[in-house]
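**Q** starting from these lines, generate the structure:
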Amino acid sequence: MTQTSGRTPTPPTREQVHAAPKVLLHDHLDGGLRPQTIVELAAEIGHRLPADDAESLGRWFAESADSGSLVRYLETFDHTVAVMQNGPAIARVARECVEDLAADGVVYAEVRYAPEQHVSGDMTLDEVVAAVQEGFEEGMAASGGRIVVRQLLTAMRHQARSMEIAELAIAWRDRGVAGFDIAGAEAGFPPTRHLDAFEYLQRENAHFTIHAGEAFGLPSIWEALQWCGADRLGHGVRIIDDITVHDDGTVELGGLAAYVRDKRIPLEMCPSSNIQTGAAESFAEHPIGLLTELRFRVTVNTDNRLMSGTSMTQEMFGLVEAFDYTLEDLRWFTINAMKSAFLPFDERLAIIEKVVKPGYASLIGQR
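**A** As a prediction, this is how the structure comes out:
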């Protein structure tokens, strides 16, 4: 995609992609556990797993998630959520999440989860958020300042606790929580069911993203933006349905697609996950290719690292292999993500100028 004066750009190696600074906006805490951690936590509480050892369990998650069905994909969370019902377990999972992301070269991440799914024991919603924050802070401290991580609090779209979770996000806004989200099956559960929560968040000058346009089409995206006022779109893959590529190669954007591009609304795209849930056929056929050519505000994400057996390095290198992207292209994705983060402007700018740009400049200079 990128053209460098005087020579043909060279796609980076996997090692270079791993070394590059990366920014992650769409990652689920309960979708990124280490298999060994699940085995150990399940043993502590007597929860029965579909496999007894970490290697077999990891394989089971990947195979179960690779079904082409979002509903089946979401069922795999029954086991991860089951072992995250007490403070020490949640803090451990959060700490290991930060450690794993830092080891993958992620310098900033927003990690989301639904507090309401972790109170089947005796924890309150507030205690759940506190446990996650404890783990994040431990992980960041252990990284020596190499990564900054913030929470996104998610409400489940098939439940009725979105206002409660929105209020929780505001209560924790200056203590590690960057924003709000809704997730879960889209069909039959439109975002407008939670309009009171979104209106409350807007009155509080808060940031929020909405899962939309993954398993459901343009109406879900339209409602998320025009009724609910989403700052970002979780996935947003189906915006491609409003784009027509004519036989002569010309491209025509429908009204909604043009709005998304004109307004620079960030798309939190997760290629591996989108393929597993049937939202895309393959990396090479993923809408991210055309959307990048058309200069939508595209970002690259992992979604659920355990279920997809993935990492930011793997997601980005998959795109390199599919589209011959260069380090300059990966830098563009990364700056897109950092610009779109729910972090104060000066903090976003500092990470771009002091971490992202120098990190890529060093790698590009090595070629």
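**Q** can we go C-alpha only for contacts and neighbour counts from here?
**A** Fine.
**Q** OK, contacts around Gln36?
**A** By Cα atoms under 8 Å, 6 or more residues apart in numbering, the residues touching Gln36 are 53-54.
**Q** for comparison, sequence B:
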Amino acid sequence: MPITDDAPTAISDLVQRAPKVLLHDHLDGGLRPATIIEIARETGYDALPATDAGELGAWFRDAADSGSLVRYLETFAHTVAVMQTRESLVRVASECAQDLAADGVVYAEVRFAPEQHLVGGLSLTEVVEAVLEGFRDGEHAAAAAGHRIKVGTLVTAMRHAANSREIARLAVQYRDLGVCGFDIAGAEAGFPPTRHLDAFEYLRRENAHFTIHAGEAFGLPSIWEAIQWCGADRLGHGVRIVDDLRVGSRPYGADPQADAAARVEDVTLGRLAAYVRDMRIPLEMAPSSNVQTGAAPSIAAHPIALLARLRFRVTLNTDNRLMSGTSMSREMQLLVDEVGWGADDLRWVTVNAMKSAFLPFDQRLALINSVIKPGYAELV
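**A** Got it, this is the predicted structure:
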């Protein structure tokens, strides 16, 4: 269904009701501001920049709008600080599942770094078990409210640390209990994914799934290492894959606005970009976050538009709902408003995400055929 001048209200309603699939969402980037304030009060954390929920939410968004990934990541000091007890982890995970379900998300993979939640004395396994308990509680609460959601968990290792092998073992230990995969995150520059090669080799031997943050703040070498050295199943963001495209006679990026509207026949793929597309390697893109960190100049000029037309395996994500002041509905609406996407595009990107989920094939197929496709059929 195309978007026409007389359809903005209809598409807004469609976006709200559309079934959604989310593969890239950080648990510590999606807390409710009121929850942060309450837990801070209970635990004695007194370094919050504001104690009014509205003001605190605005502070996170403003602080994340710096255009720097490093500065963006600094905002997490406050959210992680209030996630150091079993009770707080259970609560945050439960509220995450409920918030996503209320937004129409039917399947989500939410990631977190267990090693960042040990200050209060919890062990790595206690952290994982608390988060898994919270997600199950949130699923049940969402169902009671009339919303169906299944939440899988990705355990994340920090790329500047040296704990990736231990975190990878957690992914395998808990993979039948709710952990569906592994990830590495953190500042890319200076911390290539090959620093964690032993963790990825271990995961491959154990037939475990993993994604790697790559191609967000750093370019093609990061993507190349993540795929060809580490064997990533998916790319976290992967925005900079456009560095391997040419539009006519010039490299992509010389005119971002024109590049976003380029005709498919005018685009030439380099060898790495062609490999990523040929192998259907999913790109976990998050437009609002990518603009905030400087990985894309604007929503209208975000590479997702061109990459979708080129039929890369593009997926749409929130990344950090608190820092971006966003939701899956908002990300969809932004693409409707700024890029001209319609219902067919939203359905396509949702099916892409479900195909790419770290979930058994039969379960992915069931959600596509029994939830996503019928859900979109009811909307158009």
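**Q** which parts of the stretch 251-380 of the second structure are strands?
**A** For the stretch 251-380 of the second structure, applying DSSP state E, counting those that start in this stretch gives strands covering 267-269, 283-285, 314-316.
**Q** can you tell me which of those is most buried?
**A** When you average the neighbours per residue for each of the strands of the stretch 251-380 of the second structure (mean count of other Cα atoms under 10 Å), strand 283-285 leads with a mean of 29.
**Q** how far apart are that strand and its match in the first structure?
**A** With mean Cα distance after the TM-score superposition for the first structure, strand 283-285 of the second structure departs from the first structure by a mean of 0.1 Å once superposed.
**Q** now that strand: which residue numbers in the first structure?
**A** Using TM-score structural alignment, strand 283-285 of the second structure lines up with residues 267-269 of the first structure.
**Q** so what touches that stretch?
**A** Applying Cα under 8 Å, 6+ apart, the contact partners of stretch 267-269 of the first structure are 25-26, 232-237, 288, 296-301.
**Q** residue farthest from the centroid of the second structure?
**A** Ser249 (33.2 Å; Cα atoms, centre = their mean).
**Q** and that residue, how far is that from Ala308 of the second structure?
**A** 21 Å (Cα to Cα, to the nearest Å).
**Q** one more: Leu335 of the second structure?
**A** Applying Cα to Cα, the value for Leu335 of the second structure to Ala308 of the second structure is 12 Å.
**Q** between the two, which is the more surrounded one?
**A** Between Leu335 of the second structure and Ala308, Leu335 has the larger neighbour count (other Cα atoms under 10 Å), namely 21 against 15.
**Q** which position in the first structure aligns with that one?
**A** By TM-score structural alignment, Leu335 of the second structure lines up with Leu319.
**Q** wait, its match touches His286, no?
**A** No: Leu319 of the first structure is not in contact with His286 according to Cα atoms under 8 Å; the separation is 9.4 Å.
**Q** counterpart of Ile45 of the first structure over in the second structure?
**A** Using TM-score structural alignment, Ile45 of the first structure sits opposite Thr43 in the second structure.
**Q** its match: what's it in contact with?
**A** Contacts were defined as Cα under 8 Å, 6+ apart; by that measure Thr43 of the second structure touches Val82.
**Q** how close does it get to Asp259 of the second structure?
**A** To Asp259 of the second structure, Thr43 of the second structure is 50 Å away according to Cα to Cα.
**Q** burial check on Ala141 of the second structure, number of neighbours?
**A** By the criterion of other Cα under 10 Å, Ala141 of the second structure has 18 neighbours.
**Q** my read is it is in a helix, agree?
**A** Yes: under DSSP: H, G, I helix; E, B strand; the rest coil, Ala141 of the second structure sits within a helix.
**Q** skipping its backbone neighbours, what lies nearest it in space?
**A** Gln98 (6.8 Å; Cα to Cα, 6 or more residues apart in numbering).
**Q** count of neighbours near the one you found?
**A** Neighbour tally, Gln98 of the second structure, other Cα under 10 Å: 24.
**Q** in which helix or strand does it reside?
**A** helix 86-102 (DSSP states H and E).
**Q** what residues of that helix count as buried?
**A** Judged by neighbour count (16 or more other Cα atoms under 10 Å), helix 86-102 of the second structure contains these buried residues: 86, 88-102.
**Q** could you list every helix and strand in contact with that helix?
**A** On a contact count with 3 or more Cα pairs under 8 Å, 6 or more residues apart in numbering; DSSP states H and E, helix 86-102 of the second structure meets helix 124-144.
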